[in-house]
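> Just to be clear, the model below is a prediction. Sequence and coordinates:
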Amino acid sequence: MTGRTYFAPQGGLPPQTRLHTGRAVFTDAYAVIPKGVMSDIVTSALPFWEGARAWILSRPLSGFAETFSQYILEVAPGGGSDRPEPEADVEAVLFVLEGALTVTLDGQSQVMQPGGFAFLPPASGWTTRNDGATPVRFHWFRKAYDFVDGIDVPDAFFVNEADVAPHPMPDTDGVWATTRFVDPTDMRYDMHVTIVTFEPGGVIPFEETHVMEHGLYVLEGKAVYRLNQDWVEVEAGDYMWLRAFCPQACYAGGPGKFRYLLYKDVNRHAKLAFR
């Protein structure tokens, strides 16, 4: 874990003396939820979760991003859930920011430390508990699995970022790299959650414009990010939510690495609703 940091919200409220002007914005193409917005007052309680609260960063909205939801959950010592997922066809990815999260699947328990990643297929019946002495904070991605006749549903697995080598992006001399937790050519997966890392001064050197929706949570560092027609400053703890085809690029600002947790939907045909 040496050299890796994962920013996690702590809650609280700003003082009455603070100006309310901030960096939060919601447009037709993207949203930015800065870390300062993630206060106590915007958290949600969830059914069948004890000692827990959630910052719900994204959810399907008609006309905006529609494939997934993303939470940051904070679970107090002794808290957790024996019925975390209410929908049988929903898959999950968990990524731990702080603390230790125990996840039980098929009678076997895994203790996930910071940097821990879990893929949990639909109807897997997983449960979770904080057996530690301090709160645990983790991302929870939820997506209705897109079943395809003739393609199996992937199995559950657990891994830690520390055990996965980043893949340098082509022609970048390693200043832009992606940590991939699954094989991107494996058609069983209909979403990818990766970690993108830029060295100081690294860039996305063109405006990516593509069908995949994105959720981007900044784990470390700062950058200037291009979203549609705007340049916005982002830093550790900020969240960006992009609908399909929103142009995007970035400059990593330094002095350290700029790293973010990235969701995108993949490996499926576009749905044709009217035919």
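Received the coordinates, thanks.

> contacts and neighbour counts: CA atoms only from here.
OK.

> Just give the closest residue to residue 257, not the sequence neighbours.
residue 199 (4.8 Å; CA to CA, 6 or more residues apart in numbering).

> Test my guess that that neighbour contacts residue 176.
Yes - using CA atoms under 8 Å, residue 199 is in contact with residue 176, at 6.7 Å.

> More neighbours: which of the two?
Comparing residue 199 with residue 176 by other CA atoms under 10 Å, the one with more neighbours is residue 176, at 24 against 20.

> measure that one to residue 216 for me?
As judged by CA to CA, to the nearest Å, residue 176 and residue 216 stand 16 Å apart.

> quick one, strands of the stretch 151-275 of the chain?
With DSSP state E, counting those that start in this stretch, the ranges of strands along the stretch 151-275 of the chain come out as 157-160, 167-168, 176-180, 191-198, 203-208, 214-220, 222-227, 230-235, 239-242, 248-252, 258-265.

> how about the ones you listed, which one is nearest residue 57?
The closest of these to residue 57 is strand 239-242. By CA to CA, the value is 7.5 Å.

> ok, residue 24 to residue 262 distance?
Counting by CA to CA, the gap from residue 24 to residue 262 is 19 Å.

> Looking at those two, which one has more neighbours?
The neighbour comparison of residue 24 against residue 262 (other CA under 10 Å) goes to residue 262, with 19 against 15.

> The more buried one touches residue 193, doesn't it?
Yes - with contact defined as CA under 8 Å, residue 262 reaches residue 193; the gap is 5.4 Å.

> list residues touching both of those two?
Listed as contacting both residue 262 and residue 193 by CA atoms under 8 Å, 6 or more residues apart in numbering is no residue at all.

> Make JSON lines from the strands of the stretch 151-275 of the chain and add distance to residue 114 to it.
Shown next, in JSON lines, are these (distance: least, CA to CA, whole Å):
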{"stretch": "strand 157-160", "distance to residue 114": "8"}
{"stretch": "strand 167-168", "distance to residue 114": "21"}
{"stretch": "strand 176-180", "distance to residue 114": "15"}
{"stretch": "strand 191-198", "distance to residue 114": "14"}
{"stretch": "strand 203-208", "distance to residue 114": "27"}
{"stretch": "strand 214-220", "distance to residue 114": "12"}
{"stretch": "strand 222-227", "distance to residue 114": "20"}
{"stretch": "strand 230-235", "distance to residue 114": "19"}
{"stretch": "strand 239-242", "distance to residue 114": "19"}
{"stretch": "strand 248-252", "distance to residue 114": "24"}
{"stretch": "strand 258-265", "distance to residue 114": "13"}
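
> Second structure for comparison follows:
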Amino acid sequence: MGYINDQIGYPNDILSSRSIIKRDNYALIPPAGLVRNIIPGFENCDVTILASPKLGATFVDYLVTLHDGGRNQQGFGGENIETLVYVIEGKVTASADSSDYELTSGGYLYCPAGAMLRLENANGGKPSKLFLYKRVYNRIKGYEAHVVSNNVNNLEKIHYEGMSDVILQDLLPKDLGFDMNIHILSFKPGASHGYIETHIQEHGAYVLSGAGVYNLDNEWIPVKKGDYIFMAAYVPQAGYAVGQEEFSYIYSKDCNRDVDL
């Protein structure tokens, strides 16, 4: 199995962790203590499962490092599973069934249900680091999702709720064919949400840069680059940036559907 930070053997200090796990509510998962999971189809890869239904999520998030020769040619997703891959660092060749896409840092590929996602490291022998997502697609009559590939550097930078120092980027179209979206939210130093949110949508968020303090169920918790946050439905949530670096994270959101009874 092994730990992704390669801290093995005898400890150098007392055992401690910043992890906070409150199933069906929220979780903070820092890099220290994350393990490598063996997942069929992934070759020469370190794969770590972050959020899953065992935590209370309706989706699964992964952190994946493709080493030299790293790939998944067996396919990921398909049938009723939608998937998305986002390149944190490096370069990969990703495919949605028979179409190939060259993705560099900030690049992403969404595969709708029925399309298999395949991955291969293309970073000249150096590792590539990915954020990977999957979810059961919630289909509605008359609408379908489709393949989407782009790079965040090409996306519109939206002033989040009119605030010029908080920038939102939508990775997927605002279209009823999509039952979810992936966003990147970026805070300039000292910027924050305008209020503490409470809503039905759940989130899985991976911190890409900087540091902040996040309100999770009215507990203010320090977070930083490399941390993962799970927020269940109706958990009060908000954050603000601290330090001198931009605080940003990529996160998923279920949307565009009514509630099933």
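Okay, I see it. Everything quoted here is computed from the prediction, not taken from an experiment.

> Please identify the buried residues of stretch 134-150 of structure 2?
134, 135, 136, 137, 138, 139, 145, 149, 150 (16 or more other CA atoms under 10 Å).

> how about the nearest residue to the first one, chain neighbours excluded?
Counting by CA to CA, 6+ apart, residue 134 of structure 2 lies nearest to residue 83, which is 4.3 Å off, once chain neighbours are set aside.

> what do you get for residue 180 of structure 2?
residue 254 (4.1 Å).

> how close does that neighbour sit to residue 46 of structure 2?
27 Å.

> Likewise for residue 194 of structure 2?
38 Å.

> Could you tell me where stretch 241-249 of structure 1 falls in structure 2?
Alignment of stretch 241-249 of structure 1 against structure 2: residues 230-238, by TM-score structural alignment.

> again, but for stretch 203-214 of structure 1
Going by TM-score structural alignment: stretch 203-214 of structure 1 matches residues 192-203.

> Run the chain-centre distance for the matching stretch.
Using CA atoms, centre = their mean, to the nearest Å, the mean C-alpha position of stretch 192-203 of structure 2 is found 17 Å from that of the whole chain.

> Contacts for it next, please.
57, 166, 215, 229-241, 251-255.

> Go through that stretch and flag the buried ones.
192, 193, 196, 202, 203.

> Quick one: neighbours of the residue nearest to residue 239 of structure 2 when sequence neighbours are not counted, just the number.
The spatially closest residue to residue 239 of structure 2, leaving aside those adjacent along the chain, is residue 214, at 4.2 Å (CA to CA, 6+ apart). As a burial measure, residue 214 of structure 2 scores 21 neighbours (other CA under 10 Å).

> All the strands of the stretch 1-150 of structure 2, in order from the start?
Using DSSP E, counting those that start in this stretch, strands in the stretch 1-150 of structure 2 cover 20-22, 26-29, 43-49, 59-77, 81-89, 91-96, 99-104, 107-111, 116-121, 128-136, 148-151.

> Just send those back as a markdown table, with distance to residue 35 of structure 2 too.
Converted to a markdown table, the strands of the stretch 1-150 of structure 2 look like this (distance: least, CA to CA, whole Å):
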| stretch | distance to residue 35 of structure 2 |
| --- | --- |
| strand 20-22 | 16 |
| strand 26-29 | 11 |
| strand 43-49 | 6 |
| strand 59-77 | 10 |
| strand 81-89 | 19 |
| strand 91-96 | 23 |
| strand 99-104 | 25 |
| strand 107-111 | 24 |
| strand 116-121 | 21 |
| strand 128-136 | 15 |
| strand 148-151 | 29 |
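
> Now which residue in structure 2 aligns to residue 156 of structure 1?
That one, residue 156 of structure 1, aligns with residue 147 by TM-score structural alignment.

> Need the nearest residue in space to that match, chain neighbours excluded.
Closest to residue 147 of structure 2 by CA to CA, 6+ apart is residue 111, at 5.1 Å.

> if I line the two up, what does the one you found land on in structure 1?
Match for residue 111 of structure 2 (TM-score structural alignment): residue 120.

> any idea how far its match lies from residue 9 of structure 1?
In terms of CA to CA, residue 120 of structure 1 sits 24 Å off from residue 9 of structure 1.

> same thing with residue 192 of structure 1?
23 Å.

> The two: which is more packed in?
The neighbour count for residue 192 of structure 1 versus residue 9, taken as other CA under 10 Å, is higher for residue 9 (22 against 18).

> how much space is there between the more buried one and residue 264 of structure 1?
The value you get for residue 9 of structure 1 to residue 264 of structure 1, if CA to CA is used, is 23 Å.

> cool, residue 108 of structure 1 as well?
29 Å.

> circling back to that earlier point, the more surrounded of residue 254 and residue 46 of structure 2?
residue 46 (22 against 19).

> Per the alignment, name the residue of structure 1 opposite the more buried one.
So, by TM-score structural alignment, residue 46 of structure 2 is matched to residue 53.

> contacting residues for that match?
By CA under 8 Å, 6+ apart, the neighbours of residue 53 of structure 1 are 43, 44, 45, 46, 73, 74, 75.

> Was I right to think residue 159 of structure 1 contacts residue 113?
No - if you go by CA under 8 Å, residue 159 of structure 1 and residue 113 don't touch, sitting 9.9 Å apart.

> Between residue 108 and residue 264 of structure 1, which is the more surrounded one?
residue 264 (19 against 8).

> ok, and the closest non-adjacent residue to the more buried one?
residue 214 (5.0 Å).

> From residue 91 of structure 1, how far out is that neighbour?
17 Å.

> was I right about residue 205 of structure 2 contacting residue 253?
No - with contact defined as CA under 8 Å, residue 205 of structure 2 does not reach residue 253; the gap is 9.5 Å.

> Give the residues shared as contacts by these two.
With CA under 8 Å, 6+ apart, residue 205 of structure 2 and residue 253 have no common neighbours.

> And the strands of the stretch 151-275 of structure 1: which comes nearest residue 87 of structure 1?
Here strand 191-198 is closest among the strands of the stretch 151-275 of structure 1 (CA to CA), at 17.4 Å.

> that older thread, let me know the closest of the buried residues of stretch 192-203 of structure 2 to residue 172 of structure 2.
Of these, the one sitting nearest to residue 172 of structure 2 (CA to CA) turns out to be residue 203, at 15.5 Å.

> The closest one and residue 238 of structure 2, how far apart?
Distance from residue 203 of structure 2 to residue 238 of structure 2, by CA to CA: 12 Å.

> Also residue 77 of structure 2?
Residue 77 of structure 2 is 31 Å from residue 238 of structure 2, by CA to CA.
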